Structure formats: C-alpha cells, structure tokens
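[1] Here's a sequence, model it:
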Amino acid sequence: MALKTFVKISSVNNLSDARYCSGMQVNLMGFNLEESNKNYTSPEKFKEITAWLSGLEFVGEFELNHPERILTVIKDYPEIQHIQIQEEIHLKMLVNTGLGLIYKNQISTAEDLDELILKAPSFKDHGVKLLLVSADLEIDGEIKSKIKSLAEICQVLLGFGFSADTVEELIKETGVQGIEMEGGEEIKPGLKDFDELAEILEALEVED
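    Take a look at the predicted model:
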C-alpha cells in the first residue's frame, strides 16, 4: 500500500490515528509538544505511540514556544526529525539545528500568498517546507494560480480546501509537494471516527 502524494498528519494524540496513518504509509506524523495545548503529547505517551510505528518520520509541532525552549523540549523526544513552528522570526534561529523545518502559515487573502511568494526563495535556500492553512479561504482560480507560483519555488504542503473528491486534481493543478490533515479525538480509547481522513487517504492510494 502506498500513496500518490506526500502526506503529513498533524496533532496526533492517540494510537488509533497513529497506527492507521502509519499503515496507510503517510510520510510525516506530527505531535504537539507544548504542554498548554489540548493535543499535547508527553515524552512517555510519544514513546508509547511511536513504538508501534515504522516507515515514517516524526514532527514536533510548536505554536508559541521560543526556539531555545523548543530545543530544550525536543531533547526528551530523540526520535523527532522535524520541527513545525508558526513564528517566521524563529526560522533563522532553527535553520542550523540539523532538523527539518516546517513553517505553518495561516492565510486569509490572496495578498497573503503574494507576500509568501516574495519570501519563497529564502524558504527554498534554507530547506523550509511551507504549510498553508486557512479557516475560510476558498481555492478559486486565482488562489490556485498563486499557490502554483509558490510551489514552483519552494516545497508547499496544502492544509485546506480539499476533499476526497478534489484532492488529487488539486495537487496536480497547484503542483504542491503534498497535503496535511489533522488527527482527531478518540470517542473512547481505541475507538474513533476516521471517516473524512480515511476517505482522503483512500482516494490517494496507489492502485495495485
């Protein structure tokens, strides 16, 4: 079993998500490592979950922490190979750590994409993956064109605007490296609703 595109799953906080997504051969699996976050994963829980997994790489996800704090935290997570942050100013403090960098950027207008296009050569030069997320932006023709321009310069992961019916075509039209989806809460330990996440992953499965 393999997928047609690069896939990152974020905010994983339970073994059900982790084992399912690992079995679907996603590329990156993200765990929130900030204690104040509702999806926080402790070092003990991280080890418990990842002991069951193979064939993928792990991302430490941060929203607010300063780079010095980030580098202290991940010492307790030696299997982490990538860091995801949301503060652009922190990128330059983390580029020489030997870890992969993902910059999560919340966009709401086409102009936000224009600004990122101007910065894209720097992202490329420093090996930064750009993760685009949005709460309300619709991917129309103009937005597709701008995402395509961005993806021609640096690596882009798309975290919004797709469904099982549209994801494959949208990836082709924009030229993004891949997509990101978020894990969900278990209904009770070992039982959860995979519907939307599973539908999209299944739509991306390579046919035998």
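[2] Please count neighbours and contacts with C-alpha atoms only from this point.
    OK.
[3] Just give me the neighbour total for the closest residue to residue 160 other than its chain neighbours.
    Spatially, and ignoring its direct neighbours in sequence, residue 160 is nearest to residue 133 (5.5 Å; C-alpha to C-alpha, 6 or more residues apart in numbering). Number of residues near residue 133 (other C-alpha atoms under 10 Å) recorded here: 19.
[4] likewise residue 207?
    Neighbours of residue 207 using other C-alpha under 10 Å come to 10.
[5] what helix or strand is it on?
    Under the criterion DSSP states H and E, no helix or strand holds residue 207.
[6] cool, and residue 30?
    Residue 30 belongs to strand 28-32, assigned by DSSP H and E.
[7] Next SSE downstream of that strand?
    Using DSSP H and E, the next helix or strand after strand 28-32 towards the C-terminus is helix 43-50.
[8] packing partners for the next helix or strand after that following helix?
    Next along the chain after helix 43-50, taking DSSP H and E as the criterion, comes strand 57-61. Applying 3 or more C-alpha pairs under 8 Å, 6 or more residues apart in numbering; DSSP states H and E, we find strand 57-61 packed against strand 28-32, strand 80-85.
[9] Next, the contact list for the residue nearest to residue 160, please.
    By C-alpha atoms under 8 Å, 6 or more residues apart in numbering, the contact set of residue 133 is 104, 105, 106, 107, 158, 159, 160.
[10] Looking at neighbours, which among the residues you listed is most surrounded?
    Of the contacts of residue 133, with other C-alpha under 10 Å as the count, residue 158 tops at 24 neighbours.
[11] Does it touch residue 129 like I think?
    No - counting by C-alpha atoms under 8 Å, residue 158 does not reach residue 129; the two are 10.6 Å apart.
[12] let's see this one next to it:
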Amino acid sequence: MALKTFVKISNISNLSDARYCAGMMVDVLGFNIDPNSSTHVAEDDFKEITEWVAGVKFAGEFHDSSIEQIKEAIKKYPVDYIEIADLDLVEKVGLLGKPLIFRLSITNEEDLSKIKSTLSYLDELTKLVLFHCDNENLFDQIDAQIGFYNGNLKLMKGYGITADVSLGNFPGLALEATEEDRPGFKDYGQIMDVLELIEED
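    Model prediction:
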C-alpha cells in the first residue's frame, strides 16, 4: 500500500524505525549526521541500517555544520538529500550535487513575516522545504500563509501533527522518529497512527 502524500521521517537512529517506515512506503528517511551533534548517527550504524531497507531515499540532516563539514560528511554517508536550516549555506550546499531540503523553523512573529520572502528565495535553489514550529499559537497563522502559496516548492508540514492531521495546502508531511525502548522493541506511537491514517485504501 502506498501513502496518499509525500512523507519524510526525521531523526532515524535504529533499524526498527527504518524498516517500519520503509515498509509503509515513506519517501525519505532522515539521519542526523551532523558531526557537531552529540546524538549523530555513527557511520557504521548508518551503513548497517540503510543496508536493510529498500525503496526509500536517505537524507543527511545537519543542524550546526559548516560547508566544509558537510562536504566531508557526505563523502562518508551516501545520502540522497542534504537537509540544512541555515539560509546562508543554501547556495553553497546547492553546489554539492545533491537535492536540498531546507528546514524552516518558525519561532515568532518575525519569522512569520519572512515566510513569503524566504520561500521566494528558496524557490530557485531547492524543491523541498520542511516547516518546523514548536509554538502552538503560530500554527494557524502558518497554515493561513501556506494557503496563499502558489510556487513550485514541495512544502512539508512538520508541526501540529496528530492522528487526525489535516495537511491543508501542504503537499507533504514530516514526522520525527524516537529512540527504541531497547534493541528490537519499539512503540511507533504517533508515526504509526499518522501513517496508517494516510495509507491508500
């Protein structure tokens, strides 16, 4: 069974999540491979996990890396996408030969006011934008702005996700994986609820 919409799962760190999500036919599995992160996935673990799954693309997620660190990391990790959250790096990362996912975090009213101009800038440089927000008071305002968007970017909703999620004008969905209880034992929780909801009949 396929899913009704484009789905990316972030922060994959174990085989249980990878195999379940690949089996549910998600589009992209994201791995934290940022060398500056204390929770990044080791090279050997990445290889072991990705060798067991098929039919899905892999994204290398960076949060606080320089362009030099990103270049070195993707030599070791064979990812299909590079995900970053720093606008200053977009053009440089775009020259590395891999599709770019931009993680756009909305934390306050100022960020909201910049959505239109940021998407306009990214339109020429990437195809995928993941919207992240932890402030529930801003959810409706982000939804409203996306309702007016008519550009070429594939936008992924990565906030306010519940089992009865409504995507509105977002053509994609972004969920975040969690740690295993212990090796081989995993409560998929929200991921299972949402993926089963958007599974094709």
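[13] Pull the residues that contact stretch 112-121 of structure 1.
    107, 146, 147, 149, 150, 153, 154.
[14] Secondary structure and distance to residue 191 of structure 1 for those - can I get that in JSON lines?
    Converted to JSON lines, these look like this (DSSP: H, G, I helix; E, B strand; the rest coil; distance: C-alpha to C-alpha, whole Å):
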{"residue": "107", "secondary structure": "coil", "distance to residue 191 of structure 1": "33"}
{"residue": "146", "secondary structure": "helix", "distance to residue 191 of structure 1": "40"}
{"residue": "147", "secondary structure": "helix", "distance to residue 191 of structure 1": "36"}
{"residue": "149", "secondary structure": "helix", "distance to residue 191 of structure 1": "41"}
{"residue": "150", "secondary structure": "helix", "distance to residue 191 of structure 1": "39"}
{"residue": "153", "secondary structure": "coil", "distance to residue 191 of structure 1": "41"}
{"residue": "154", "secondary structure": "coil", "distance to residue 191 of structure 1": "38"}
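[15] before we move on, back to that, taking strand 80-85 as reference, get the angle to the strand holding residue 30 of structure 1.
    Between the axes of strand 28-32 of structure 1 and strand 80-85, defined by axes from the mean of the first three to the mean of the last three C-alpha atoms, to 10 degrees, the angle is 60 degrees.
[16] what about the helices in structure 1?
    Per DSSP state H, structure 1 carries helices over the ranges 15-23, 43-50, 67-73, 91-94, 110-125, 141-151, 167-174, 195-203.
[17] What mean distance separates the second one from the matching residues in structure 2?
    Just to be clear, that refers to helix 43-50 of structure 1. By mean C-alpha distance after the TM-score superposition for structure 1, the fitted helix 43-50 of structure 1 averages 0.8 Å away from its aligned residues in structure 2.
[18] same deal with the fifth one?
    Aligned to structure 2 and superposed, helix 110-125 of structure 1 gives a mean residue distance of 2.1 Å (mean C-alpha distance after the TM-score superposition for structure 1).
[19] Flag every buried residue along that helix.
    When burial is assessed from 16 or more other C-alpha atoms under 10 Å, helix 110-125 of structure 1 yields the following buried residues: 113, 116, 117, 120, 123.
[20] what does the fourth one give?
    Within helix 91-94 of structure 1, the residues scored as buried using 16+ other C-alpha under 10 Å are 91, 94.
[21] Which part of structure 2 matches that helix?
    Residues 90-93 of structure 2 are where helix 91-94 of structure 1 lands when matched by TM-score structural alignment.
[22] centre of the chain versus that stretch, how much separation?
    Mean C-alpha position of stretch 90-93 of structure 2 versus that of the full chain (C-alpha atoms, centre = their mean, to the nearest Å) differs by 18 Å.
[23] Would you mind pulling the contact partners of it?
    With contact meaning C-alpha under 8 Å, 6+ apart, stretch 90-93 of structure 2 is reached by 67, 82, 84, 100, 125.
[24] Between the residues you listed, which sits nearest residue 59 of structure 2?
    Of all the contacts of stretch 90-93 of structure 2, the one with the least separation from residue 59 of structure 2 (C-alpha to C-alpha) is residue 82, at 5.5 Å.
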